[in-house]
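Asks: Sequence first, then the predicted structure:
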Amino acid sequence: MGIAVIADIVGSRSMDDRAAAQAAIDDAVLRIERDLPLAERPLVPVVGDELQGTYPSLPDAMCGLLLLRLALPDGVECRYGIGVGPMGDIPSRAGALAEGPGWWAARAAIERVHGLQSRAIPGLRTGVAAAPGEDEAAVDLANAYLLSRDQLVSDMTPRTRRLAYGRLLGTTQAALAEQEGITQSAVSQALATAGAAAVVEGFRLLRRAR
C-alpha cells in the first residue's frame, strides 16, 4: 500500500500567467526527482489545477512535499492532501483512473487544509487523512508536525527557502553562500532567523523513519 497525494494550485484562477505557474511546478517536481527521488509516481497534472502522485510511505510523502514547497518560486504555491489507505486503478478508454480509499482520504485532507487555511491557519499547506481502518493516531501526529512545519516554511523568504532546500540535501553553508553571493555568516543568520534548523532536523528524523 502506497500513499496518495493530491495537490492543487493556490489562487490559480486569479493568476496573471497560469501557464507559467504550471511550468514552474513541473520544473520543481523534476528538480526534486533529480536531487532526491522519493515518489513512486511523481506529481503530474490531471485536470484543471490539480496534480496527483504516490509515495511509498507517509514519511517519504512528507519529505517530498517539503522539498517541493521549498523549491517552488515566490508567488507559486500548492495545497497538498496526503491519503493513507488502499489505492487502485479502474481501467477506462482514456487509461487507468486512480481510485480507492487512499485517494478519497487525500481529497478529504486537502479539503480540510483549504478550510483551515481560509480561516485560522493561513500558513497551512499540507494535511493527512486516513481511510477507515488505518492508523488514526499516526495521522494525528503527522498533522501536528505539519501545522508547525508549514507555518515556518510559509514565513520564509525566497532566499531562505533556497538555503533550506540546500541544507536538506546536505549542501554546506559555505557552498550555499557562494551560490547566493553572500557570506557564510549571512547564510547562518538567515537560516537561524527563519527557524530552518528545526525544519532540517524534522526532515532528518522523517528520513530515518522511512
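Replies: That came in fine, so what should we check first?
Asks: CA only for contacts and neighbour counts going forward, please
Replies: Fine.
Asks: residue ranges of the helices in the protein, please?
Replies: Listed in chain order, the helices of the chain (DSSP state H) span 18-35, 58-71, 101-118, 136-154, 158-168, 173-180, 184-193, 196-208.
Asks: Between helix 58-71 and the fourth one, find me the angle.
Replies: For helix 136-154 and helix 58-71, the angle between their directions (axes from the mean of the first three to the mean of the last three Cα atoms, to 10 degrees) works out to 10 degrees.
Asks: Excluding sequence neighbours, find me the nearest residue to residue 122.
Replies: Distance criterion Cα to Cα, 6 or more residues apart in numbering; nearest residue to residue 122, sequence neighbours excluded, is residue 116 at 7.1 Å.
Asks: Quick check, the one you found in contact with residue 125.
Replies: No - if you go by Cα atoms under 8 Å, residue 116 and residue 125 don't touch, sitting 9.2 Å apart.
Asks: Neighbour count for the two, which is higher?
Replies: Counted by other Cα atoms under 10 Å, residue 116 and residue 125 do not tie: residue 125 has more neighbours, with 27 against 15.
Asks: who's sitting farthest from the centroid in the chain?
Replies: residue 93 (31.3 Å; Cα atoms, centre = their mean).
Asks: That one and residue 51, how far apart?
Replies: Look at residue 93 and residue 51: by Cα to Cα, to the nearest Å, they are 20 Å apart.
Asks: Check residue 68 too.
Replies: Where residue 51 is concerned, residue 68 sits at a distance of 13 Å (Cα to Cα).
Asks: can you list the helices of the chain in TSV and add distance to residue 8?
Replies: Output for those, formatted as TSV (distance: least, Cα to Cα, whole Å):
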stretch	distance to residue 8
helix 18-35	11
helix 58-71	13
helix 101-118	8
helix 136-154	16
helix 158-168	20
helix 173-180	30
helix 184-193	28
helix 196-208	23
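Asks: Take this one as well and set it beside the first:
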Amino acid sequence: MSVAVTADIVGSRTLTDRGGAQRHLEGAVDRVESDFPLSERPLRPTVGDELQGVYPTLAAASAGVLLIRLALPDGIECRFGIGVGPIDDVPSTTVGTISEGPAWWAARAAIDTVHAKQSRTLPGVRTWAAAAESQDAAVREAVRLANSGFVARDQLVTAMAERIRRITYRRCVGDTQRAIAAAEGITQSAVSQALAASGGAVLVDAVQTLLAAE
C-alpha cells in the first residue's frame, strides 16, 4: 500500500504573479522535505497548477501536507487530495515509468471532495483522503478518522496569519519559544500567547504525534 498525494493551487487563475506563486510553493515543499524527509517521492509539478507526490504511510502524508500549509506565505494556498491504495509504475519508452493506479484515482476523488466542500459549508477545508476500493475495512476506518482531523485542523490553519503559521512551523521544527521570539522581534510571552490563541500549539502536538507514528 502506498499513499498518493495530489495538490493544486487555490485560485491559481486569478493570481497576479503565477510564476512567483509557483516558486514560493516549490520552495515550501523543499523546505519541508529538508526539515522532515517524510515522502518517497516529493511533491513535484505535473501539469498546470498541480503537483503530485508519494508518501509511505497515511501518517506521513498527513504530517507532510500540514507542514507545507504552515510553510506557505500569505496569498498562496493549496488543496490536497490523499489517496490510499496500490500504485503501479507503467513502463514508458520516453519518460521511463508512468505512475498510476488506484491510489492516484482515490487522490483525485479526494481533491474533488475538497472542491465540493469548499464551495458549500466548509470554505476553510483544504485536505481530504480517500481509500481505493481494494482497501480493507481497517484502512477505510483510518481514512475516516484522518478526515475528521483534517476538517478541524484545516479550519485552524486557514484562519492563521502568516506570522502565526511561521511561528507554528518553527515550533514543529523544534525551535524554542525564546529563539522564535528573537527572530520575530517579539517577546517570548507573545509567542506563547500566539500559539495558544491561534491553535498553533495544538498543531505542533498533532505533528509530533504523527511523526512519532513514523
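Replies: Nice, thanks for sending it over. Nothing here was measured: the structure is a model prediction, and the numbers come from that model.
Asks: TM-score of the superposed pair?
Replies: The TM-score (TM-score structural alignment, normalised by the length of structure 1) is 0.97; 210 aligned residues with a Cα RMSD of 0.9 Å.
Asks: contacting residues around the residue nearest in space to the middle of structure 1?
Replies: Centroid-nearest residue in structure 1: residue 65, 2.0 Å away (criterion: Cα atoms, centre = their mean). By Cα atoms under 8 Å, 6 or more residues apart in numbering, the contact list for residue 65 of structure 1 reads residue 80.
Asks: Any idea how many residues pack against residue 148 of structure 2?
Replies: Using other Cα under 10 Å, residue 148 of structure 2 is surrounded by 11 other residues.
Asks: Report the separation between the counterpart of it in structure 1 and residue 138 of structure 1.
Replies: Alignment note (TM-score structural alignment): residue 148 of structure 2 maps to residue 144 of structure 1. Distance of residue 144 of structure 1 to residue 138 of structure 1, given as Cα to Cα: 10 Å.
Asks: ok, now residue 147 of structure 1?
Replies: Taking Cα to Cα as the measure, residue 147 of structure 1 falls 14 Å from residue 138 of structure 1.
Asks: cool, and residue 200 of structure 1?
Replies: Using Cα to Cα, residue 200 of structure 1 is found at 21 Å from residue 138 of structure 1.
Asks: hmm, who's touching stretch 198-214 of structure 2?
Replies: So stretch 198-214 of structure 2 is in contact with 59-60, 62-63, 153, 156, 160, 164-165, 168-169, 171-172, 194-196, going by Cα under 8 Å, 6+ apart.
Asks: Most neighbours out of the residues you listed, which is it?
Replies: Highest count within those by other Cα under 10 Å belongs to residue 168, 29 neighbours.
Asks: Surely that one is in contact with residue 70?
Replies: Yes - when contacts are counted by Cα under 8 Å, residue 168 of structure 2 is listed as touching residue 70 (7.2 Å).
Asks: quick one on the thing from earlier: quick one, which of residue 200 and residue 138 of structure 1 is more surrounded?
Replies: For the pair residue 200 of structure 1 and residue 138, the greater number of neighbours falls to residue 200 (19 against 14), based on other Cα under 10 Å.
Asks: Quick check: the aligned residue for that one in structure 2?
Replies: Correspondence of residue 200 of structure 1 to structure 2, assessed by TM-score structural alignment: residue 204.
Asks: Ok, residue 161 of structure 1 next?
Replies: Per TM-score structural alignment, residue 161 of structure 1 is aligned with residue 165.
Asks: nearest spatial neighbour of that match, skipping sequence neighbours?
Replies: residue 70 (4.9 Å).
Asks: got the contact list for that neighbour?
Replies: Residue 70 of structure 2 touches 157, 165, 166, 168, 169, counting by Cα under 8 Å, 6+ apart.
Asks: Output these as CSV; include the columns distance to residue 82 of structure 2.
Replies: CSV is the format used below for the contacts of residue 70 of structure 2 (distance: Cα to Cα, whole Å):
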residue, distance to residue 82 of structure 2
157, 18
165, 22
166, 24
168, 23
169, 21
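Asks: Looking at those residues, which is nearest residue 100 of structure 2?
Replies: Checking the contacts of residue 70 of structure 2 against residue 100 of structure 2 by Cα to Cα gives residue 157 as the nearest, at 30.6 Å.
Asks: Let me know how buried that closest one is, in neighbour terms.
Replies: By the criterion of other Cα under 10 Å, residue 157 of structure 2 has 23 neighbours.
Asks: ditto for residue 206 of structure 1
Replies: Neighbours of residue 206 of structure 1 (other Cα under 10 Å): 16.
Asks: What of the one 4 residues further on?
Replies: Under the neighbour criterion other Cα under 10 Å, residue 210 of structure 1 is assigned a count of 12.
Asks: separation between it and residue 23 of structure 1?
Replies: Applying Cα to Cα to residue 210 of structure 1 and residue 23 of structure 1 gives a distance of 30 Å.
Asks: same check, this time on residue 85 of structure 1
Replies: Note on residue 85 of structure 1: its distance to residue 23 of structure 1, by Cα to Cα, is 30 Å.
Asks: Out of these two, name the residue with the larger neighbour count.
Replies: residue 85 (23 against 11).
Asks: State the number of residues packed around the residue nearest to the more buried one when sequence neighbours are not counted.
Replies: Counting by Cα to Cα, 6+ apart, the nearest residue to residue 85 of structure 1 once its immediate chain neighbours are dropped is residue 102, at 3.9 Å. For residue 102 of structure 1, the count of nearby residues is 28 (other Cα under 10 Å).
Asks: ok, now residue 35 of structure 1?
Replies: 11.
Asks: Distance check, whatever residue of structure 1 lines up with residue 184 of structure 2 against residue 186 of structure 1.
Replies: Using TM-score structural alignment, the partner of residue 184 of structure 2 in structure 1 is residue 180. Residue 180 of structure 1 is 10 Å from residue 186 of structure 1, where distance means Cα to Cα.
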